[in-house]
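In: Fold the following, please.
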Amino acid sequence: MSIEIMGLLLILLIYLVISQWFLKRKLHIKEVRKSILSGYRKKRYVYTEFLLFILLFVSTFYMIEDLGAFSFLPLFMFFLLTNVLRGIEEWIENRSEKGYYHDWLSSVAFLIIIIFLLIV
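Out: Predicted coordinates for the structure are as follows:
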């Protein structure tokens, strides 16, 4: 296996151990599932997430030739920013349940993946 695949699998394994074993089982923090179409979300978060999706589409469409080997960057940045936004939303709306830890852990995992792939 190449070093990229091994590194990504190691990052995924560390993320799963922290998320599933530590946050869910040890700290009993439930993960809150959200989507852009969830009915209970406030409009400002939905609009911001929709704007991020539009920016992903535009950046992928216009910059795909310029990015070359870094064509993964817009998609991973979208996932990173979406998880940060959802973490902030959960932190503001339901701070006591601490579900934002899962979103922020996902953001950190995507940031580490981006940095790893840019270095390697």
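
In: For the rest of this, base every contact and every neighbour count on C-alpha atoms.
Out: Noted.

In: Regarding the protein, what is its longest helix?
Out: helix 43-67 (DSSP state H).

In: Could you point out the helix or strand that follows that one?
Out: helix 73-93 (DSSP states H and E).

In: Can you name the next helix or strand after that following helix?
Out: helix 100-119.

In: what's that next one in contact with?
Out: 4, 7-8, 11-12, 15, 19, 23, 31, 70, 73, 76-77, 79-81, 83-84, 86-88, 90-91 (C-alpha atoms under 8 Å, 6 or more residues apart in numbering).

In: Please provide the structure for the following sequence as well, for comparison with the first:
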Amino acid sequence: MNTFTIVGLVIAFTIFLFLTQFYLKRRFNIHKWKGLTFKERNKYSIATELAIFFLFLYSYLSLNVESMNSAYSPIVRTSPMFGLFFLLSIKRGFEEWLLNRDQKVYYFEWVGSLLIIVAFFIIFIGER
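Out: Next up is the predicted model:
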């Protein structure tokens, strides 16, 4: 990793911590919460997450087979992983928004998904 990538990731993570720990917690008075993992969840929600996971698995394996291994750069080959975490964060934030809109916990998921996208673009630009 070059200096731009490391500094960019540190800055993005610092902004993420500032937004979640200081701004969102104080503004919306959100303390510890249990995420959707610990609750009873809808069958369709679990099925959607499984579909996202299988799409990730298919795209990851199709980009990383041995015959095409040198055709793509490492950041392109790892992009399905960023896509998986981004889509899961957006989906879980949307699910929290639908089920527990008054608790405003969905902001944490959406800020996390923003961090994932920013980190991907920092690594993409820095490793070119």
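
In: follow-up on the earlier one: pull out the buried members of the contacts of helix 100-119 of the first structure.
Out: 8, 11, 15, 19, 23, 31, 73, 76-77, 79-81, 83-84, 86-88, 90-91 (16 or more other C-alpha atoms under 10 Å).

In: Quick one: map Gly99 of the first structure onto the second structure.
Out: Counting by TM-score structural alignment, Gly99 of the first structure lines up with Val105 in the second structure.

In: Quick one: residues contacting that match.
Out: Contacts of Val105 of the second structure by C-alpha under 8 Å, 6+ apart are 30, 33, 93, 96-97.

In: Let's have those residues in TSV, adding distance to Ala119 of the second structure.
Out: Output for these, formatted as TSV (distance: C-alpha to C-alpha, whole Å):
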residue	distance to Ala119 of the second structure
Ile30	25
Trp33	25
Gly93	19
Glu96	24
Trp97	24
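
In: Sort out which one of those lies nearest Asn69 of the second structure for me.
Out: Sorting these by distance to Asn69 of the second structure puts Gly93 at the head of the list, at 34.4 Å, by C-alpha to C-alpha.

In: Go ahead and name everything in contact with the host helix or strand of Leu8 of the first structure.
Out: According to DSSP H and E, Leu8 of the first structure maps onto helix 3-16. Under the contact criterion C-alpha under 8 Å, 6+ apart, helix 3-16 of the first structure has outside partners 105-106, 109, 112-113, 116-117, 120.
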